[in-house]
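Novice: Mind looking at a prediction? Sequence and model below.
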Amino acid sequence: MPISVYSHHELLTLNTKELPIYEDAMAPYFPGVDLQPLYLDPSLGVWVLRVIFHPGVTLPCHYHTGTVHLFTMSGKWNYVEYPDQPQTAGSYLFEPGGSIHTFMTPADNTEPTDTFMVVYGANVNFDAQGNYLGMMDANDIMLAIENLVQARGLEPAKYIRPLPAAYTTK
């Protein structure tokens, strides 16, 4: 049987209990956000992260260019625009592409909010006046983690990343 570039002889698996969590990984832009990258594919624009939000975090209002699957494992959060629909431990939220909202964790949360997200595309971020702040996608997450690892003198981050696109012949 011919071997393809996609052949592998072991599972691509990670144990979140064995990987570092990068504390305050998005500072200074988004303080109080800890990250654990699991799968980053800048070619397809897919990012899979474990994200821990500390009490009192409010992210900028953002527009999703693609869908999001968001699981809440502990804690509590809600969108500012939907205060009567808090997400708590065990909640699963599907967000269609084109969703616009402002993520926040209540300041009176008694624990961090631990989430797992699968994001397709980018977040386009805006300030409170609706002015464009910037975008965040799988490539931005990769660069942020690489810069954080280098700045803090840590071991390189371990996460799953597919092969980059290439020609079949050289």
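Specialist: Nice, I can see it.
Novice: make it CA atoms for all contacts and neighbour counts henceforth
Specialist: Fine.
Novice: Now the most centrally placed residue in the chain. Nearest residue, chain neighbours left out?
Specialist: Nearest residue to the geometric centre of the chain (CA atoms, centre = their mean): L49, 4.2 Å. Nearest-residue entry for L49: P37, 4.7 Å, with adjacent residues in sequence omitted and distances by CA to CA, 6 or more residues apart in numbering.
Novice: these two touch, right, the residue nearest to the centre of the chain and D137?
Specialist: No - in this structure, L49 is not within contact of D137 by CA atoms under 8 Å, at 11.8 Å.
Novice: Now the stretch of helix or strand the residue nearest to the centre of the chain belongs to: buried residues?
Specialist: Assessed by DSSP states H and E, L49 sits inside strand 46-53. Of all the residues in strand 46-53, those buried under the rule 16 or more other CA atoms under 10 Å are 46-53.
Novice: Which residues does it contact?
Specialist: Residues from elsewhere that reach strand 46-53, judged by CA atoms under 8 Å, 6 or more residues apart in numbering: 32-41, 105, 112-121, 137-138.
Novice: all helices in this protein, in order from the N-terminus.
Specialist: 138-152 (DSSP state H).
Novice: ok, which stretches of it are strands?
Specialist: 33-41, 46-53, 61-64, 68-74, 76-79, 87-88, 92-95, 100-101, 103-104, 113-120, 123-126, 132-136 (DSSP state E).
Novice: Put this next to the first one:
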Amino acid sequence: MAEMTRPAAEAIAYEGEQPLGKLDDLVLHGALDLDCDERLWVPQSDSVVFRPLLLSVSQGYFVNILRVRKTGILSRHRHAGPVHALTLRGRWHYLEHDWWAEQGSYSFEPPGDIHTLEVPDDVDEMVTLFHVTGAYIYVEPDGTPNGVEDVFTKLDSARAHYASNGVGLDYLDSLIR
């Protein structure tokens, strides 16, 4: 790690040019406010919504908060890329693994992993921040694909939702990189 060369009072910002093609930074205040304006949550079903935080169409990943207000099986899927998850409320697990993601837990799911997400009966609400690279490929128990979800399907869902509920597309556009 670089050693500090000046006291904070003498801090000097970088004065050179930024790299050509560098994307703009994104700072989303209140990102973990789980009780935010309900219009920011994009419905996936009657009891499943997501709040996009970053939709990286240039690199093929998305960061969102998933909120599930039902118990039982949510989905069975295969990961085309790595997934990072931080459980914010409740708990969940995969039928194929012996670990549980509980509030405050971080989990990593490698590319190629196939699993079935279950929210147990004693959980009223599961909320997890997911960073998903690539796609979820939804599969039948035998592995036959039956659907896909990626940054572009997330973007399409959010665009339709925000265009119709008053949030507006400017908000969504601010999340795209």
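Specialist: That came in fine, so what should we check first? Small disclaimer: the values here were computed from a predicted structure and weren't measured.
Novice: What would you report as the TM-score here?
Specialist: Once the chains are laid over each other, their TM-score by TM-score structural alignment, normalised by the length of the first structure reads 0.78; 154 aligned residues with a CA RMSD of 2.5 Å.
Novice: Would you point out the most distant pair within the buried residues of strand 46-53 of the first structure?
Specialist: Within the buried residues of strand 46-53 of the first structure, V46 and F53 form the most distant pair, 20.5 Å apart (CA to CA).
Novice: count of neighbours near the corresponding residue of the second structure for N78 of the first structure?
Specialist: With TM-score structural alignment defining the correspondence, N78 of the first structure maps onto H93 in the second structure. A count of nearby residues for H93 of the second structure, using other CA atoms under 10 Å, gives 18.
Novice: show me the contacts for H93 of the second structure.
Specialist: Counted by CA under 8 Å, 6+ apart, H93 of the second structure has contacts 99-101, 117-119.
Novice: and what of S107 of the second structure?
Specialist: S107 of the second structure neighbours (CA under 8 Å, 6+ apart): 84-86, 101.
Novice: Give the buried subset of these as a ChimeraX selection command.
Specialist: Listed next is the ChimeraX selection for buried residues among the contacts of S107 of the second structure, using 16+ other CA under 10 Å:
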select :85,86,101
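Novice: ok, the contacts of S107 of the second structure vs E109 of the second structure, which is closest?
Specialist: Nearest member of these to E109 of the second structure, counting by CA to CA, is H84, at 6.4 Å.
Novice: Just tell me what that closest one corresponds to in the first structure.
Specialist: Using TM-score structural alignment, H84 of the second structure sits opposite H69 in the first structure.
Novice: and the gap between its match and R152 of the first structure?
Specialist: Between H69 of the first structure and R152 of the first structure the distance is 31 Å, computed by CA to CA, to the nearest Å.
Novice: Just give me the match in the second structure for T105 of the first structure.
Specialist: Aligned partner of T105 of the first structure by TM-score structural alignment: V119.
Novice: how many neighbours does that match have?
Specialist: V119 of the second structure: 21 neighbours (other CA under 10 Å).
Novice: contacting residues around the alignment partner in the first structure of S157 of the second structure?
Specialist: In the first structure, the residue matched to S157 of the second structure (TM-score structural alignment) is A144. Shown in contact with A144 of the first structure (CA under 8 Å, 6+ apart): 25-26.
Novice: Also E111 of the first structure?
Specialist: With CA under 8 Å, 6+ apart, E111 of the first structure has these contacts: 54-55, 75.
Novice: May I see the residues you listed arranged in JSON lines, with neighbour count as well?
Specialist: As requested, these are exported to JSON lines (neighbours: other CA atoms under 10 Å):
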{"residue": "H54", "neighbour count": "23"}
{"residue": "P55", "neighbour count": "21"}
{"residue": "G75", "neighbour count": "22"}
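Novice: Tell me the counterpart of P52 of the second structure in the first structure.
Specialist: That one, P52 of the second structure, aligns with P37 by TM-score structural alignment.
Novice: wait, that match sits on E146?
Specialist: No - counting by CA under 8 Å, P37 of the first structure stays clear of E146, with 11.0 Å between them.
Novice: overlap in contacts of these two?
Specialist: A157.
Novice: ok, these two, which is more surrounded?
Specialist: Ranked by neighbour count (other CA under 10 Å), P37 of the first structure and E146 place P37 first, with 23 against 15.
Novice: ok, the more buried one to Y79 of the first structure distance?
Specialist: On the measure of CA to CA, P37 of the first structure and Y79 of the first structure end up 23 Å apart.
Novice: ditto for L148 of the first structure
Specialist: Distance, L148 of the first structure to Y79 of the first structure, by CA to CA: 28 Å.
Novice: S7 of the first structure too?
Specialist: 42 Å.
Novice: out of those two, which sits in the more crowded spot?
Specialist: Y79 (19 against 8).
Novice: which residue packs closest to that one, ignoring adjacent ones?
Specialist: Closest to Y79 of the first structure by CA to CA, 6+ apart is F103, at 4.7 Å.
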